[in-house]
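K.L.:
just coords:
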């Protein structure tokens, strides 16, 4: 593989940007926070990225120890990409970047793509504790692993096991939370989010 480009600056921020400063890299990390993903799934959930650029970024991430590629056992037998422990350490970086970028969201533009699970990280920032939360939005369902220290932090579709809480909200409410305009407990109190479930997380949300 060609050598990694570098700013050649003895600075930790510059060294970090050597690894993740290229266009699309951090968004690939966002997608891989859902766990192992096939190339075709990544390409579908990164609208606008070319196949050449996606392949190049994934190779760079493998080289730099941020992601690995492996073949699933039969009957799947497909190759998947997943974050290494080093790659998963970028979660708080993405969360800080997302919080900083709230003011840039504004109104959704006609050209803006959206996926249900793109609301996962803003909701994770608003939740405390540990457990599985299932979320139902107009765009689809996803689930969150609140407080998870390793493994996926979210996933598409309903939770694979009985969740500690289920949240039902519309896109406008999810957008307001993502923009930092609406706090999660306020949305629950105002009836904009319906909370069901008997787990600790559900009880905490209803009592907040």
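P.N.:
That came through fine. Everything numeric here is computed off the predicted structure, so don't read it as measured data.
K.L.:
going forward, measure contacts and count neighbours with C-alpha atoms only.
P.N.:
Will do.
K.L.:
ok, and what's touching the lengthiest helix in the chain?
P.N.:
Among the segments of the chain that qualify as a helix by DSSP state H, the longest is helix 51-63. Contact partners of helix 51-63, identified using Cα atoms under 8 Å, 6 or more residues apart in numbering, comprise 4, 19, 24-25, 43, 67-69.
K.L.:
And here is the other one:
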């Protein structure tokens, strides 16, 4: 299938030619915290078909956004991970997440949800309260951690080897913090009690 293009000599147009297709940025979101197997991506992208996921992975690999490698020397299982160019999209995802947070409204009965989808807004809330450090967040079964520095923050799968702060949240509280309905300061106060 020929690649679609806006055919505009414009940086935004060229960016959208690369990552503007349906599901592309959500695949990147899934890879922001680390490498994932195809089955993990499929499980965490409810509503995507196997054909669409395979096509997006192939397109993003062709365009240098992600790479595909074997999970180990004795396996045919592949893992996908972001390249430096793909990791550069994290700031774009963060900006879109900040812009889209007020649009969330009430959760609909048909809305899928995964705890790690709140990593970007939770990271923003943490970075506003903590100048630097490592924070592990548990939301139900999901565990990820942040590394916060003066130059920004990143999030990663699993707990930090050594964390300055460990938070245990249920999904509703994580959503409340992410949407601004509850402040992180309140959570930290509750934790100190």
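P.N.:
Thanks, I have the structure now. These numbers were taken from a predicted model, which means no experiment stands behind them.
K.L.:
who's in contact with the residue most central in space within the first structure?
P.N.:
The first structure has residue 30 as the residue nearest its centroid, 4.3 Å off, counting by Cα atoms, centre = their mean. Going by Cα under 8 Å, 6+ apart, residue 30 of the first structure touches 91, 94.
K.L.:
Kindly confirm my reading that it is in a helix.
P.N.:
Yes. Under DSSP: H, G, I helix; E, B strand; the rest coil, residue 30 of the first structure falls within a helix.
K.L.:
I'd like to know how far it sits from residue 56 of the first structure.
P.N.:
Separation of residue 30 of the first structure from residue 56 of the first structure (Cα to Cα, to the nearest Å): 17 Å.
K.L.:
can you give me the strands for the second structure?
P.N.:
For the second structure, the strands defined by DSSP state E cover 36-37, 66-70, 78-82, 133-139, 142-149, 152-157, 165-169.
K.L.:
for those, which one sits closest to residue 8 of the second structure?
P.N.:
Between residue 8 of the second structure and the strands of the second structure, the tightest spacing by Cα to Cα is seen for strand 66-70, at 24.5 Å.
K.L.:
quick one: the closest one to the first structure mean distance?
P.N.:
Mean deviation of strand 66-70 of the second structure relative to the first structure after superposition (mean Cα distance after the TM-score superposition for the first structure): 0.6 Å.
K.L.:
whereabouts in the first structure does that strand align?
P.N.:
Aligned by TM-score structural alignment, strand 66-70 of the second structure falls on residues 67-71 of the first structure.
K.L.:
picking up where we left off before, so for the longest helix of the first structure, what gets flagged as buried?
P.N.:
Within helix 51-63 of the first structure, the residues that qualify as buried are 54, 57-62, counting by 16 or more other Cα atoms under 10 Å.
K.L.:
now stretch 104-120 of the second structure
P.N.:
115-116, 118-120.
K.L.:
can you tell me which of those residues lies nearest to residue 146 of the second structure?
P.N.:
Closest to residue 146 of the second structure, out of all of those and judged by Cα to Cα, is residue 119, at 8.8 Å.
K.L.:
For that closest one, give me its contacts.
P.N.:
residue 155.
K.L.:
State the distance from it to residue 9 of the second structure.
P.N.:
For residue 119 of the second structure, the distance to residue 9 of the second structure - Cα to Cα - is 34 Å.
K.L.:
go on, residue 88 of the second structure?
P.N.:
21 Å.
K.L.:
More neighbours: those two, which one.
P.N.:
Just comparing residue 88 of the second structure and residue 9: by other Cα atoms under 10 Å the higher neighbour count belongs to residue 88, 13 against 8.
K.L.:
Give me the aligned partner of residue 107 of the second structure over in the first structure.
P.N.:
Using TM-score structural alignment, residue 107 of the second structure pairs with residue 108 in the first structure.
K.L.:
follow-up on the earlier one: now tabulate the buried residues of helix 51-63 of the first structure in a markdown table and tack on distance to residue 133 of the first structure.
P.N.:
Output for the buried residues of helix 51-63 of the first structure, formatted as a markdown table (distance: Cα to Cα, whole Å):
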| residue | distance to residue 133 of the first structure |
| --- | --- |
| 54 | 30 |
| 57 | 31 |
| 58 | 29 |
| 59 | 33 |
| 60 | 33 |
| 61 | 30 |
| 62 | 31 |
